[in-house]
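> structure for this input, please:
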Amino acid sequence: MFENGHPDGASSGLSILLVDDNRHVAESLGMAMQLAGHRLAHAEGPEAALSLLASQRFDVILLDLNYSPGKTDGAEGMALLTRLHAEDSAGRIVVITAHSGIRIAVAAMRAGAGDFVMKPWRNADLIATLERVARQTDPASTPAPVTMTDRPARLIGESDAIARVRSLIARIGPTSAGVVVSGPSGSGRSLVAAALHAASPHAAEPLTIVDLRDAASWPRIAAAHGALLLRHPDRLGEVEQGRLRQLLPDAARCIAIADRPAEIAPALARRIATVEIAVPPLAARGDDVLLLARHFLRLAADRYGRSGVRFSPSAEAALRVADWPDEVRGLAAAIERAVLLGEGDTIHTGDLVATPPPAPLPAPAVRFDLDESERAMIEAALREHRHNVSHAAAALGLSRGALYRRMARHGL
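A predicted model of the protein is given here:
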């Protein structure tokens, strides 16, 4: 009725995110919110909450402060509150605390919460509090940021590498400095550019996007207001870069995406590339691959009506070691394909491997490209099933004989 923020027949009211590990609380509140004309999405902890916040917008967040069994000090919730407020200082948050937790509630208010409610509560009082806090974000007075998609510009990941990117966005975003975003194609450069725009003084104004490889898009440059996103200035010749510099409106904030920032001429770089933000490759982000994979799994499961689907332990082990040539974009595509083609409620290792099309002649180059990933996935499946070849073969979607042949090829 209310899971994922889409209750039956709801077309108005508040969109509320509840972050609470207690499903009974979520079910009870879901029915109360639906009767009040509001929509409730539920996240059981910080990882699920950040995933939801990266895929849709909420008017207000109702945040419990403890998620792990035995935890009562509120540290988990305070850490999430601090993160949410740092990423979106205009976000409206109401914290949940126990009757004796007034000290924690006061600390939460100082950290950015708009209000707090104490357990146990009356639903009518809770709803009134949420409505009052949400009204403080009236679009008429505080316009929502304009991004390149309808999704919020939030970066998923906890690695040091992506934390440095978030830190630079927080420091540079509110300024008018020109920024060039570099890094591998598919690593999330457009999302970083959108996050910069969302953090800027021009966030409420449209972001004009110009692919500089397309001559037909150049007339949009002079007419831009607020902010410009320039794709591939490094691919322009010296004359074209000079022409671009002359066309840029004086008041426009420029964000560029480039493969080779060093190819941008110094005169143009002073205007559009005062600071470089290098998006790290997925291989440098450690366990972020699992957080991203679960995020993409939730999105695909929602899109294709496969609620409850999960990764098997062997699939998660394979995700950690697999090579993703198209970076985060390639990972997202693989997860979506696995959701579409997988059977049952579990995504297995074999579901994550694209089967190469049949070829009339042997294609050793294809085997070479997949060699390391295939070996890693076979090893992960064997470990998961304690070297039971029959079970590992079933998890990989292979026959027992086919798995033996691949094991022999890899020296396993």
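
> when you work out contacts or count neighbours from here on, use the C-alpha atoms and nothing else.
Fine.

> what's the separation between the residue nearest in space to the middle of the chain and Ala41?
Nearest residue to the geometric centre of the chain (Cα atoms, centre = their mean): Ile156, 4.0 Å. For Ile156, the distance to Ala41 (Cα to Cα, to the nearest Å) stands at 19 Å.

> please generate a structure for the following sequence too, so the two can be compared:
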Amino acid sequence: MNLKHASILVIDDDQDVLTAVRLLLKTEAATVVTEKNPENLRWLLSKQSFDLIMLDMNFNSSVNTGNEGLYWLKKIKEFGSDAAVIMITAYGDIELAVRSLKEGAADFMVKPWHNERLISTIKETLKNKGNNQPKSAIENSDSIIGTELLGNAEVMQDIFHKINKIAPTDANILILGENGTGKDLIAKAMHQLSLRANKPFIKVDVGALTETLFESELFGHKKGAFTDAREDRAGRFEAANGGTLFLDEIGNISLQQQAKLLTVLQNRQVTRLGTNQPVPVDIRLICATNVPLSELANENRFRKDLIYRINTVEITVPPLRKRQEDIVILAKHFSKIYASKYLKPSLVLGASAIEKLKQYHYPGNVRELQYTIERAVIMADGDELTGADLIFSPIESTGSPAEEQDELNLSAIEKNAILRVIEKHNGNITKAAKELGLTRTALYRRLSKYDI
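You can find the predicted model right below:
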């Protein structure tokens, strides 16, 4: 259906949103009706037929459950309307918005939005109206597939939905997940689908930066600012200006580094070492860490005000063991890539290989699977990969009962050692970490692990 001939109903308790949408669409659509109170839905639908309804996820109404949008979505269906429904959501309601797609919504928009993106979404929704077989998240994400970012598991479908909807905004993203789950691929996909796609994508492993290099690498320096500063140099923030800055392993930076980073994010400007001249920067920030959010929230290890700054939207990437249905898909993908790379004939996964892949627990996640398939392709003699060709990394522990018992014993010894050293230094974490041969960050991890 053409937008020019469409009748649209917008329901939101924010008058500013209603006014903005009405002004935007009044020259684009045939009819635009706005309403603040969703309890008037039945009356509105009885008076007029609508082609599309834009529905807010939360209202200050008598139905105060925190997911009012889902309630009224169901009511629209009960009232007999065949209108396509686009949910309007804030960043914090992304999970509910994804759920709304499963319950009949055609799409959702994250506010604040770009007007061009909103109109494009409405046109696409009207075009597909009446089609009961919408594309899957993967089919909708063709522009980001072609990397190892693959998966049919429901949890991955939800992630693909989030990527498609959040990427066009400038919301700051925090990606959580174990090592090897593909956090960097999600960051790249976010950039590729954003309005900054033609601008730089700069990745920094901030967890690997020393205290002395942190400011220089991120904020830049002037010639002569320190011994090895032989020329003026822009930092990563300036390099990413207009584009996306991806800070990996942010959970491993010190409290001092966190304070410096927070200042830059709040002021949206950097000052190079050796100067007093601030430089404005315009970046979209994506961060990633393998440290659980509950540990990050510990005030002794990570500033809560920084968490709020970087965590407008959170995406948690599941470990491979929790998306079993994707193992064979990924294995076939990697075998195709490496067969081409190493000039091998087309390789198929034999029954014994598939069975072995399904039985393994993948402590190294997708990265471990990738390297396992690469080794198997290199060593394979025929055109079929068998179970015998698959050799999993000896680096990862298999976790036998005997080993688990040894680990428990070693954990008790480590905990007692930490307690003794901390007591010796009267609770001074810096001195305790130095005596134990650990960084402060590593010691804080162990304190959290042992509930000390």
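
> list the residues that contact the nearest residue to the residue nearest to the centre of the first structure once chain neighbours are set aside.
Nearest residue to Ile156 of the first structure, sequence neighbours excluded (Cα to Cα, 6 or more residues apart in numbering): Leu292, at 6.4 Å. Contacts for Leu292 of the first structure (Cα atoms under 8 Å, 6 or more residues apart in numbering) come out as 156-157, 328.

> same thing with Gly350 of the second structure?
384-387.

> now swap in Tyr404 of the first structure and tell me
Contacts of Tyr404 of the first structure by Cα under 8 Å, 6+ apart are Val389.

> a helix runs through it, doesn't it?
Yes: under DSSP: H, G, I helix; E, B strand; the rest coil, Tyr404 of the first structure sits within a helix.

> distance of it relative to Ala75 of the first structure?
50 Å.

> also Pro249 of the first structure?
In terms of Cα to Cα, Pro249 of the first structure sits 47 Å off from Ala75 of the first structure.

> what does Arg329 of the first structure correspond to in the second structure?
In the second structure, the residue paired with Arg329 of the first structure is Arg367, using TM-score structural alignment.

> let me know the secondary structure of the nearest residue to that match once chain neighbours are set aside.
Of all residues not flanking Arg367 of the second structure in the chain, Gly180 sits nearest, at 4.8 Å (Cα to Cα, 6+ apart). Recorded secondary structure, Gly180 of the second structure: coil (three-state DSSP).

> touching, the residue nearest to the centre of the first structure and Leu53? I think so.
No: in this structure, Ile156 of the first structure is not within contact of Leu53 by Cα atoms under 8 Å, at 9.8 Å.

> before we move on, the earlier item: out of the contacts of Gly350 of the second structure, who's the most crowded?
Leu385 (23 neighbours; other Cα atoms under 10 Å).

> need the counterpart of that one in the first structure.
Under the alignment (TM-score structural alignment), Leu385 of the second structure pairs with Ile347 of the first structure.

> how close does its match sit to Ile335 of the first structure?
Taking Cα to Cα, one finds Ile347 of the first structure at 9 Å from Ile335 of the first structure.

> show me what Arg245 of the first structure aligns to in the second structure.
Under TM-score structural alignment, Arg245 of the first structure pairs with Leu262 in the second structure.

> may I ask you to confirm that its match is in contact with Lys304?
No: using Cα under 8 Å, Leu262 of the second structure is not in contact with Lys304, being 10.6 Å away.

> reformat the contacts of Leu292 of the first structure as TSV; add secondary structure and distance to Leu168 of the first structure.
Shown next, in TSV, are the contacts of Leu292 of the first structure (DSSP: H, G, I helix; E, B strand; the rest coil; distance: Cα to Cα, whole Å):
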residue	secondary structure	distance to Leu168 of the first structure
Ile156	coil	15
Gly157	coil	15
Val328	helix	20
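
> quick one: which of the residues you listed is nearest Leu282 of the first structure?
Proximity of the contacts of Leu292 of the first structure to Leu282 of the first structure (Cα to Cα) peaks at Val328, which lies at 6.5 Å.

> count the residues that sit near the residue nearest to that closest one when sequence neighbours are not counted.
With sequence-adjacent residues excluded and distances taken as Cα to Cα, 6+ apart, Val328 of the first structure is closest to Ser187, at 5.2 Å. With neighbours defined by other Cα under 10 Å, the count for Ser187 of the first structure comes to 20.

> now which residue in the first structure aligns to Val317 of the second structure?
Using TM-score structural alignment, Val317 of the second structure lines up with Val279 in the first structure.

> from Gly157 of the first structure, how far out is that match?
In terms of Cα to Cα, Val279 of the first structure sits 12 Å off from Gly157 of the first structure.
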